[in-house]
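Q: Fold the following.
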Amino acid sequence: MTIKQTKNVILIIVKTIFNNENNKMSETIVLGGGCFWCVESVYQNVGGVEAVESGYAGGNTDNPTYEQICTGRTGHAEVVKVTFDPAKVSLTEILEVFFIASHDPTTLNRQGNDVGTQYRSIILWNSEQQLETAKTVIDKLNTDNVFNGKIVTELKELTDYYKAEQYHQNYFKRNPMQPYCLFSIPPKLSKLKKYFPEKALA
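A: Below you'll find the model as predicted:
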């Protein structure tokens, strides 16, 4: 092997290690807690969260549209895909925000006036570690009687995920005067600030 070939091999190894380390820095989990505009807004204000994307998951319809989701017959829930840096915010903290600040996990197939399976509380895990962490957080919240009722959040392995239409992305940021959002989102952000002051960005 020539010196040039050796250098190229070393460069490839270094790049591989660097890319692997970068990949380890971020983790993704898919969460559903009612209208995705609301849940998206909460996580966009959590320190350590790198990206939030609204989508559909948990059902059996390929490439669903928002109109199909609204019928409640696709099996899918409105969800957000949360990408975060575990060095800055742990999965446990992400899930605590999910349960305490983003929605009511004790109501089955509804959030407020939004009724239907598309609004169900659901965690779509992509690793056994995520599943076990979710179970641990749920058990603790139930044991501590944090809510008036028991948590009914569905735990399901993530199989298919579909990004929602572009007009749903960053919805509250682009539509700050939308009446539904003005009614629903500020109380959730207030909970975020109250219960997670060290993580709330605004």
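
Q: contacts, neighbours, all on C-alpha from now
A: OK.

Q: who's in contact with the longest helix seen in the chain?
A: Longest helix in the chain, counting residues (DSSP state H): helix 3-25. Judged by CA atoms under 8 Å, 6 or more residues apart in numbering, the contacts made with helix 3-25 from elsewhere in the structure are Asp85, Pro86, Ala87.

Q: ok, now stretch 73-81?
A: With contact meaning CA under 8 Å, 6+ apart, stretch 73-81 is reached by 28-36, 39-40, 51-61, 64, 68-69, 117-120, 122.

Q: now the contacts of helix 3-25: which count as buried?
A: Neighbour counting with 16 or more other CA atoms under 10 Å marks Asp85, Pro86 as buried within the contacts of helix 3-25.

Q: show me the contacts for Leu155.
A: Residues in contact with Leu155 (CA under 8 Å, 6+ apart) are Ile122, Ile123, Leu124, Trp125, Leu131.

Q: another one to check against the first:
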Amino acid sequence: MRRSAFIFAATLALGAAACQQPALAAESVVTAPQAKRIAKEGEGLKTAIFAGGCFWGVEGVFSHVKGVTSAVSGYHGGTERSARYDIVSSGITDHAEAVKVTYDPSVIRYDQLLRIFFSVVTDPTQLNRQGPDTGPQYRNALIPTSAEQLAVAKAYLAQLTAAKLWDRPIVTKIERAQAFYPAEGYHQDFMLNNPRHGYIVRWDAPKVAALKQLYPGVYTASFQRN
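A: The predicted structure follows:
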């Protein structure tokens, strides 16, 4: 079932019942290795874009990472005219649901964000889908915004491929940074504002729990508001 249908059905069908059940495991949780190539990005806040399926969970995880000052859900690529949820969710545009992450590299580096991304956010072996969501708009991709991020992303994907942590091949792509269009207001801070939503309970809350368990040193309970 696509998340677009889940929005309307989950709260009614799962709703309160779902939030009373123990959190189920996220679709892919691994302990990704530390990056061999350390990001050297200098001083000042940096931004990076991550596409990893439903942007609710991507935003939710990064919002709990120390050093992240903002995590904005939106649509990467495509055109401004069609950057609307009702259109993007149909899968007919070139957009990817994505999250623009602003962070302080003196606290959390880009290579560390990559490690978190592949450990608890996305399953890099799923092509044009994540969990219950299918379609190219749910593809997983890295969208570097600088030459340094690009070099680090390439090196880390090569490192993960050699490590063979997954039984299937990694299909995550590196995409050229294009326009990023913030999603509608109700999508922002969705996990924070809707913790009992059936989709959040089933698919996204376990990712935050995994972040806390695997990387307690970077986890923060203070949700970064957009």
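
Q: which of the contacts of stretch 73-81 of structure 1 are buried?
A: Neighbour counting over these (16+ other CA under 10 Å) leaves 28-36, 39-40, 52-59, 61, 64, 69, 117-120, 122 as the buried ones.

Q: pretty sure Gly57 of structure 2 contacts Lys207?
A: Yes: counting by CA atoms under 8 Å, Lys207 is a contact partner of Gly57 of structure 2 at 7.3 Å.

Q: Mind checking what secondary structure the residue nearest the centre of structure 2 has?
A: The central residue of structure 2, meaning the one whose C-alpha is nearest the mean C-alpha position (CA atoms, centre = their mean), is Val58 at 2.6 Å. State at Val58 of structure 2, reduced to three classes by DSSP: H, G, I helix; E, B strand; the rest coil: helix.

Q: coming back round to it: shared neighbours of Gly57 and Lys207 of structure 2, which are they?
A: Overlap between the contact sets of Gly57 of structure 2 and Lys207, as judged by CA under 8 Å, 6+ apart, is given by Val121.

Q: before we move on, the earlier item: any idea how far the residue nearest to the centre of structure 2 lies from Tyr103 of structure 2?
A: Distance from Val58 of structure 2 to Tyr103 of structure 2, counting by CA to CA, to the nearest Å: 15 Å.

Q: now swap in Gln130 of structure 2 and tell me
A: Gln130 of structure 2 sits 25 Å away from Tyr103 of structure 2, taking CA to CA as the criterion.

Q: Which stretches in structure 2 count as helices?
A: Counting by DSSP H, the helices of structure 2 are 3-13, 15-19, 55-62, 85-88, 110-116, 147-163, 190-193, 198-199, 205-214.

Q: Now do the second one: which elements does it pack against?
A: Pointing back at helix 15-19 of structure 2 there. For helix 15-19 of structure 2, the contact count by 3 or more CA pairs under 8 Å, 6 or more residues apart in numbering; DSSP states H and E identifies helix 198-199 as packing neighbours.

Q: Check the first one too.
A: For helix 3-13 of structure 2, the contact count by 3+ CA pairs under 8 Å, 6+ apart identifies helix 198-199 as packing neighbours.

Q: now the helix it packs on: which residue numbers in structure 1?
A: Mapping helix 198-199 of structure 2 onto structure 1 (TM-score structural alignment) gives residues 179-180.

Q: To which residue of structure 1 is Arg168 of structure 2 aligned?
A: So, by TM-score structural alignment, Arg168 of structure 2 is matched to Gly149.

Q: So its match is in contact with Asp104, correct?
A: No: no contact is recorded between Gly149 of structure 1 and Asp104 when judged using CA under 8 Å, the distance being 9.8 Å.

Q: more neighbours, these two?
A: Set side by side, Gly149 of structure 1 and Asp104 show more neighbours around Asp104, with 22 against 12, by other CA atoms under 10 Å.

Q: what does Glu97 of structure 2 align to in structure 1?
A: Applying TM-score structural alignment, one finds that Glu97 of structure 2 aligns to Glu78 in structure 1.

Q: if I pick the counterpart of Phe50 of structure 2 in structure 1, what's in contact with it?
A: Pairing criterion TM-score structural alignment: the partner of Phe50 of structure 2 within structure 1 is identified as Leu31. With CA under 8 Å, 6+ apart as the criterion, the residues that contact Leu31 of structure 1 are Val79, Val80, Lys81, Val82, Phe98, Ser121, Ile122, Ile123, Leu124.

Q: What sits closest to Leu31 of structure 1 if chain neighbours are left out?
A: Distances taken as CA to CA, 6 or more residues apart in numbering place Ile123 nearest to Leu31 of structure 1, at 4.8 Å, with adjacent residues excluded.

Q: which one in structure 2 is aligned with that neighbour?
A: In the superposition onto structure 2, Ile123 of structure 1 corresponds to Leu142 when matched by TM-score structural alignment.

Q: I figured that match was touching Gln178, is that so?
A: No: applying CA under 8 Å, one finds Leu142 of structure 2 not in contact with Gln178, separated by 12.0 Å.

Q: These two - which one has more neighbours?
A: Leu142 (24 against 13).

Q: Now for the aligned residue in structure 2 for Thr106 of structure 1, how many residues are close by?
A: Superposed on structure 2 with TM-score structural alignment, Thr106 of structure 1 falls opposite Thr125. By the measure other CA under 10 Å, the count of residues near Thr125 of structure 2 is 17.

Q: residues contacting Thr125 of structure 2?
A: With contact set as CA under 8 Å, 6+ apart, Thr125 of structure 2 has these partners: Trp166, Arg168, Pro169, Ile170, Val171, Thr172.

Q: Now which of these would you call buried?
A: Judged by neighbour count, with 16+ other CA under 10 Å as the criterion, the buried members of these are Ile170, Val171, Thr172.
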